[in-house]
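In: below are the sequence and a predicted model for it; my questions follow.
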Amino acid sequence: MLVTVKRLLTGLVLSAALAFPATAFENRAEAGFVIDQTTGTILFSKRADEALPPASMSKLMTLYMAFEAVRDGRLSMEEKLPVSQHAMNYGGSTMFLDTTDRVKVSDLIRGIIVLSGNDACAVIAETLSPDGTEAGFARQMTLRARQLGMTSSTFANSNGWPAPGHRMSMRDLALLANRLITDFPDFYPMFAETEFPFDGRAPQNVRNRNPLLRLGVGADGLKTGHTQEAGYGLVGSAKQGQRRIIFAVTGMDSAKERSEVSEQIVSWAFRQFSSKTVLRGGKRVAEADVWMGDVPRVGLVSNEDIDVLVPVSAGNNVTAEVVYNGPIQAPIAQGDEIAELVITAGDLPPVRVPLVAETDVTAGGFTVRMRTATSVLFQSIGLGS
């Protein structure tokens, strides 16, 4: 049977969940997704799983694969790559490359991040493509995205140039941003660069279009996007104190609106939520009943400190449930995952934390087994307590 045990977390008041829907936050983005990276809490979701035109925000996938290639030794940051006619022919935002150039990988990467170079993406794509074409690299992008858990992303090119079927969801973009931050901490600081005057050849295109980088709000990435079809969008991240948020929004009508919406998201996410440590690793939360063990119950603990995000309007009101299928059959080894702590703060999605056995529990001897069997028999005929 399913056993649920409600427990009061030390120092917090147990009460009914307050009416604070995370989706109550309104902004002018057509679609968006906001997550607190530190706790994994989803703060906002609006058409988040809908596959939409991502414009230049899809360049993040090209960057991810370029970083992987550098890490794996298939590409060197100092290596100089040729520029094809196909790459040179790209319009829009470019590094103004031509077929006489051989460009360092590090410059191409900075050109993608800061200058949003469509041509730079194509150079990287053709170099890493299994067949030497950008289309071949795009197919590889789609496959790699699936492997990373991005289920709503399909790529037709390396840079987000408008094309049928070139689509990403806001959730996928946020997931990708998180992977860039966590998988490539040595490369990630490049996303905070505000200028890159490549070779002095394009003075009109040297500034990073990310509107948050110069506002002093902790923003340090990642990528803007704009096409007529997609509107204006941004995949952003900001860190204040120990907290980091990641967000993806799209469909704004202007660069000004994109800037206003993005700043609004950062302000809201950090001002309206606070992180609280509700459980210390190794501290007993509850006990689970044991079946045929040398003791009748075993303590339940978490392996690590547990932080949860709490809406400011909810104060210290947090509910928690310990859930397990029990009684637990002995023997039980210390550290076995045997229960789950479900923590709810306001109307935010519940946080689920695995709980493990605090100690070993060995199987009981003959006397314990006889006593247990007798108890079960008496209960089945109505004589048990």
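Out: Looks like it came in fine.

In: going forward, measure contacts between C-alpha atoms and count neighbours the same way
Out: OK.

In: quick one: F96 is in a strand?
Out: No. With DSSP: H, G, I helix; E, B strand; the rest coil as the criterion, F96 is assigned coil and is not in a strand.

In: what are the boundaries of the helices in the chain?
Out: Remark: helices assigned in the chain by DSSP state H are 59-71, 85-88, 105-113, 118-128, 134-147, 170-183, 255-271, 366-380.

In: before we go on, here's another structure to hold up against the first:
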Amino acid sequence: MFPLFLRLAVAAQLVGALLSPPPAVAQSIETAARQAIIVDFASGAVLMEKNADELMVPSSMSKLMTVYMVFDKLKTGAWKPNDRLPVSETVWRKHVKSGGSLMFLPVNSTATVEDLLKGVVIQSGNDACSVLAEAYSGSEEAFGEEATRRSRELGLTRSIFKNASGWPEPDHMMTARDLSVLSRRLIADFPEYYPLFSQTDFVFNGIKQGNRNPLLYSTPGADGLKTGHTAAAGYGLAASLKRGNRRIIMVLNGLSSMKERAEEARRLAEWAFREWETYPLFKAGDIVVPDAEVWLGEAETVQLAARGNLEVTMTRKARAEMKVTTVHTGPIPAPIKAGDEIGKVVVTAPGMAPMEMALVATGDVQKLGFVARISTALSRIIWGQPKR
């Protein structure tokens, strides 16, 4: 029986001028924030980061986890927007003289889930968070445990929740990166509810309060998400901005004042949109390799297609240096089934880790019969190429 003499082939070709990987090492820009991260929403590329994996007091930004869990209740139908939830004396006593932000829910009253969500998102009401937590888990402590467990399922690797509001409590901690992941999931998983974050004011119990997100009033494209402030944490903001087809997520914390938070957030947002761009390279099913050679198959070649969508983010200056190569082991031995992973696309740039996407066969290729296989193998040995 003759050996098959498979060789390793690396097929490299320039795919076009619009080539870009997400940077493995974010470009440097100084910020006064103690912790910071900016992420491209579509590609997940990190545009800048500073102490992004450092545990920090998230203050009211951790309310985003409470909102996520309530949105999920609504989406599954377990809760309805008009369901009324009770305001217990426990909740009222906890918050009435706390000095924190409130929705001003009267004791022993009820409020709809929809109004409570507005109280959390727009008014940053700690009392609204506690009402939702008690209805969800029976107690705020139990809710914190459930939120921590659920956060791991969402990809938050270090966050620990002790309550629903972000009220200062030992070990209630998050990271800027976790907050960026949570922000992306909120927008991606609940597009039907996300517009709530752009509402600028809400009246409840005769009291009108404005949304505390400063970007909503001053920065084009801003449409969410949540501010935070405590003495220990300083001033923070988890923000999302969309211009054209691009959306960025930005998390800042540890700023010294509301003014600095607003100015720093605007400055960094303008930098992200000015210096960076996201380019689509392939859509799922696009033919990337039209004629990958097949070994001992009824067809001599097979097409390789992109398994999924590939969008890459880079600085505009780096765009001309980007390269895309295709890599696969060939000739590809038959049999081949449509959907088999055959190789990959690799996007590279100086100073950046490669970005990869799988290539899959677009059709079936059956193996040649025994006699044909012997003939083809002999031709390969004698002539260096198959003879049919």
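Out: Received it, and whenever you're ready, just let me know what you need. All of these numbers come straight from a predicted model, not from anything done at the bench.

In: re earlier: can you put the helices of structure 1 in JSON lines and add mean neighbour count and distance to S302 of structure 1?
Out: Shown next, in JSON lines, are those (neighbours: other C-alpha atoms under 10 Å; distance: least, C-alpha to C-alpha, whole Å):
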{"stretch": "helix 59-71", "mean neighbour count": "20", "distance to S302 of structure 1": "34"}
{"stretch": "helix 85-88", "mean neighbour count": "18", "distance to S302 of structure 1": "53"}
{"stretch": "helix 105-113", "mean neighbour count": "23", "distance to S302 of structure 1": "40"}
{"stretch": "helix 118-128", "mean neighbour count": "26", "distance to S302 of structure 1": "44"}
{"stretch": "helix 134-147", "mean neighbour count": "19", "distance to S302 of structure 1": "30"}
{"stretch": "helix 170-183", "mean neighbour count": "21", "distance to S302 of structure 1": "24"}
{"stretch": "helix 255-271", "mean neighbour count": "18", "distance to S302 of structure 1": "27"}
{"stretch": "helix 366-380", "mean neighbour count": "13", "distance to S302 of structure 1": "29"}
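
In: using CSV, please lay out those together with distance to P350 of structure 1.
Out: Putting the helices of structure 1 into CSV (distance: least, C-alpha to C-alpha, whole Å) gives the following:
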stretch, distance to P350 of structure 1
helix 59-71, 30
helix 85-88, 47
helix 105-113, 35
helix 118-128, 40
helix 134-147, 26
helix 170-183, 18
helix 255-271, 18
helix 366-380, 36
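
In: and those helices: which comes nearest E78 of structure 1?
Out: Among the helices of structure 1, the nearest to E78 of structure 1 by C-alpha to C-alpha is helix 105-113 (6.1 Å).

In: helices and strands around the closest one, which ones?
Out: Using 3 or more C-alpha pairs under 8 Å, 6 or more residues apart in numbering; DSSP states H and E as the contact test, the elements touching helix 105-113 of structure 1 are helix 59-71, helix 118-128.

In: between those helices, which gets nearest to L148 of structure 1?
Out: Nearest to L148 of structure 1 among those is helix 59-71; the distance by C-alpha to C-alpha comes to 10.7 Å.

In: contacts for the closest one?
Out: For helix 59-71 of structure 1, the external contacting residues (C-alpha atoms under 8 Å, 6 or more residues apart in numbering) are 75-77, 109, 112, 116, 121, 124-125, 141, 145, 158-160, 176-177, 180, 184, 187, 223.

In: and if we set it to 7 Å?
Out: 75-77, 121, 141, 158-160, 180 (C-alpha atoms under 7 Å, 6 or more residues apart in numbering).

In: same thing with stretch 19-37 of structure 1?
Out: Here stretch 19-37 of structure 1 has contacts from 41-48, 170-171, 244-252, 261, 346-348, using C-alpha under 7 Å, 6+ apart.
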